[in-house]
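Asks: what would the 3D arrangement of this be:
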Amino acid sequence: MNTEQYLSWAHDVLNIEAQSLHEIAAGLDENFIRTTDALLHCQGRVVITGMGKSGHIGRKIAATMASTGTPAFFVHPAEAAHGDLGMIVDGDAVVAISNSGESDEILAIIPALKRKNITLICITARPDSTMARHADIHLTAAVSQEACPLGLAPTSSTTAVMALGDALAVVLLRARAFTPDDFALSHPAGSLGKRLLLRVQDIMHGGEQLPAVECGTPLKEAIVRMSEKGLGMLGVTDSQGRLKGVFTDGDLRRLFQEREHFSGICVDDIMHPNPKTIAADKLATEALKEMQAGHINGLLVTDSDGILTGALNMHDLLMARIV
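Replies: Prediction:
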């Protein structure tokens, strides 16, 4: 077989599915608006259900909605008929997906759903289907052809429904004025969540790990302390703990280049006064911006009274996956 045929077949599939998306977009009408309003003002949760491939798409739609500000979950229609229907309560909105609109498992639970105070939204390819007739709102998701050359395997039709679900989720997101901070609250374990939620106080070195000495400390003692803490910098404070300056390993290297004798030198003589600092409650991403803007590898953390409370460096940000 000519392997070039593989590319030709693949292009056929993608072109057919792309055309299906154009068809769905062209078919959007007032029922999409009604659906959006119903989901936006739903007093409960959005429950997605569907059998087979429609069920797989439904799970994805529910996951997308849940992560973008619309409380949603998936219920398998066959399991619903055997007890899981109790997961659906008054005030919920149910979105039932079936290409034919004649899914036996969904039709079996519609009478029970209609007895509840819920909004039933059905997504099918046939406005004259049984599901469409029973729906409070019906969304038509019809495509002219499946990408499957046999016309049997759901391909274009499932792609179209998934895209329609994405459209609903994103429209709801925008209507709710959903922000990146809101998104991060649903994704605390992800890289975005860490970047948006992690604060300086979560990763800074404080207490016994704080690299600091008081003014008047001999240079040798200051170097030993900086080496012990391993952050490449040292905060210099007064007797009340207020930050007065900073001494870094870069300063030490330059000092060795400039001088041959170090007797009688204390850390005050070579520290940088008024160093850049950051507050503990600032986001770690703000610390990264400060370091990048100042071309420095570390920051000292102070409170509102100027008391030194912590320190962090670029390695800490790397370990926290902020960089």
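Asks: please count neighbours and contacts with C-alpha atoms only from this point.
Replies: Fine.
Asks: same for the helix ranked longest in the chain, what does it pack against?
Replies: Taking DSSP state H as the criterion, the chain has its longest helix at helix 4-26. Helices and strands touching helix 4-26, by 3 or more CA pairs under 8 Å, 6 or more residues apart in numbering; DSSP states H and E, are helix 156-175.
Asks: need the contact list for residue 99.
Replies: Residues counted as contacts of residue 99 (CA atoms under 8 Å, 6 or more residues apart in numbering) are 54, 123-126, 141-142, 157.
Asks: how about the secondary structure of it?
Replies: Taking DSSP: H, G, I helix; E, B strand; the rest coil as the rule, one finds residue 99 in the coil state.
Asks: how about residue 245?
Replies: Under three-state DSSP, the three-state class of residue 245 is strand.
Asks: then residue 305?
Replies: Recorded secondary structure, residue 305: coil (three-state DSSP).
Asks: same question, the one 3 residues further on
Replies: Three-state secondary structure (criterion: three-state DSSP) places residue 308 in strand.
Asks: the structure of the following sequence is requested for comparison with the preceding one:
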Amino acid sequence: MEEFEIKLPELDRSAEDALILAQQTMIEQARQVQRMANGLGQSFIDVLNLLFNCSGRVVVSGMGKSGIIGQKIAATLASTGTPSFFIHPGEAFHGDLGMLRAKDVVVLITNSGETDEVLKLVPSLQAFGNKIVGITGNPESTLARNCDIALEIQIEKEVCPNELAPTTSTTATLVLGDALAIGLMHMRDFQPQDFAKFHPGGSLGRRLLTRVKDVMHKDNLPFIPKNDPMQHAIMVMTKSQHGIAIVVDGDKLLGVITDGDLRRALVSGENLNTVVAQDIMSTDPITINEDAKVIEAENLMRDSHIKQLLAVDGTGKVSGLLSFYQ
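Replies: Reported below is the predicted structural model:
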């Protein structure tokens, strides 16, 4: 990866120069994250095993920008199968340590490894019996020397032109937290269905948890008898706005008539004034049980290249209609 020297524009402070600087910033951060990735080793594996075998919660703490990154790490862990929450080090030192249990693993984040608010927690955590993971950019720091396992944020410098604002260090910490979450997902065999359980309000959660019967059209379904004249069948299809007619004999499903069936009948020379529904219907239509998940229905419709899907109950009776575009 090509390296860039980060410099402020010398002539002016135009938007074009700012764009170039922004691009260089992203490239430099990517380079340093790549460098950190190449340096991952046994300590990372040790942390993965520690968090995977934790019978309590993973408690994350950090001050300032590190704390903001810590909140995101805790949230990602919690949503991907690892019980986790964030605790502010100042609040923890003034009573919130009571939220912890001895089985919890505590992840402390400080780039310098010398942040006073974070280090104040170490003696109490050790007294409680908590395992401590330190995430720091200084392997010789006080935190690194006093935690059970230290993960080093291996950056050369902050991408900030003044080398002051936490930039590359916070990016690297965030990426390291994501890497831990993804590693734990792999170890837990965490599947989309598991993710949906923690995200019932999201689109994925709705698709994975919602059943066909919860979203299918149930009222005024376009049923027609097998001997229905095609003129009437077309009227039913048009009125229903589903572009389909369901051909039945009592409660028994015989077939369906779609817009495609009508076009094929016309191309083949059928006289729609004389034929009836069963003459041009498609037999053995694709169906799905009404208790199936919506995502199963979507996959079936996509694989079968259909826009409508009939839902049936336990007896095989048509109970609803699912359209690809709801």
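Asks: could you give the separation of the longest helix of structure 1 from the chain centroid?
Replies: Chain-centre distance of helix 4-26 of structure 1: 30 Å, with CA atoms, centre = their mean, to the nearest Å.
Asks: and it, which residues are buried?
Replies: The neighbour-count criterion (16 or more other CA atoms under 10 Å) identifies 13, 16-17, 19-21, 23-24 as the buried residues of helix 4-26 of structure 1.
Asks: just stretch 289-304 of structure 1 next, same as before
Replies: When neighbours are counted by 16+ other CA under 10 Å, the buried residues of stretch 289-304 of structure 1 are found to be 290-291, 297-303.
Asks: what about the corresponding residue of structure 2 for residue 167 of structure 1, distance to residue 48 of structure 2?
Replies: Under the alignment (TM-score structural alignment), residue 167 of structure 1 maps onto residue 179 of structure 2. Taking CA to CA, to the nearest Å as the criterion, residue 179 of structure 2 is separated from residue 48 of structure 2 by 10 Å.
Asks: please name the nearest non-neighbouring residue to the residue mapped onto residue 91 of structure 1 from structure 2.
Replies: With TM-score structural alignment as the criterion, residue 91 of structure 1 lines up with residue 103 in structure 2. Sequence neighbours aside, residue 56 is the residue nearest to residue 103 of structure 2 in space, at 4.8 Å (criterion: CA to CA, 6 or more residues apart in numbering).
Asks: re the thing from before, just list the residues touching the match of residue 91 of structure 1, thanks.
Replies: 54-57, 129-130.
Asks: which stretches of structure 2 form strands?
Replies: Under the criterion DSSP state E, strands of structure 2 are mapped to 58-62, 84-86, 105-109, 131-136, 149-152, 223-225, 244-249, 252-258, 282-283, 287-289, 308-312, 318-323.
Asks: now the ones you listed in TSV, with distance to residue 115 of structure 2?
Replies: Output for these, formatted as TSV (distance: least, CA to CA, whole Å):
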stretch	distance to residue 115 of structure 2
strand 58-62	9
strand 84-86	17
strand 105-109	9
strand 131-136	10
strand 149-152	15
strand 223-225	72
strand 244-249	67
strand 252-258	69
strand 282-283	72
strand 287-289	58
strand 308-312	60
strand 318-323	57
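Asks: map the residue nearest to residue 103 of structure 2 onto structure 1.
Replies: Counting by TM-score structural alignment, residue 56 of structure 2 lines up with residue 44 in structure 1.
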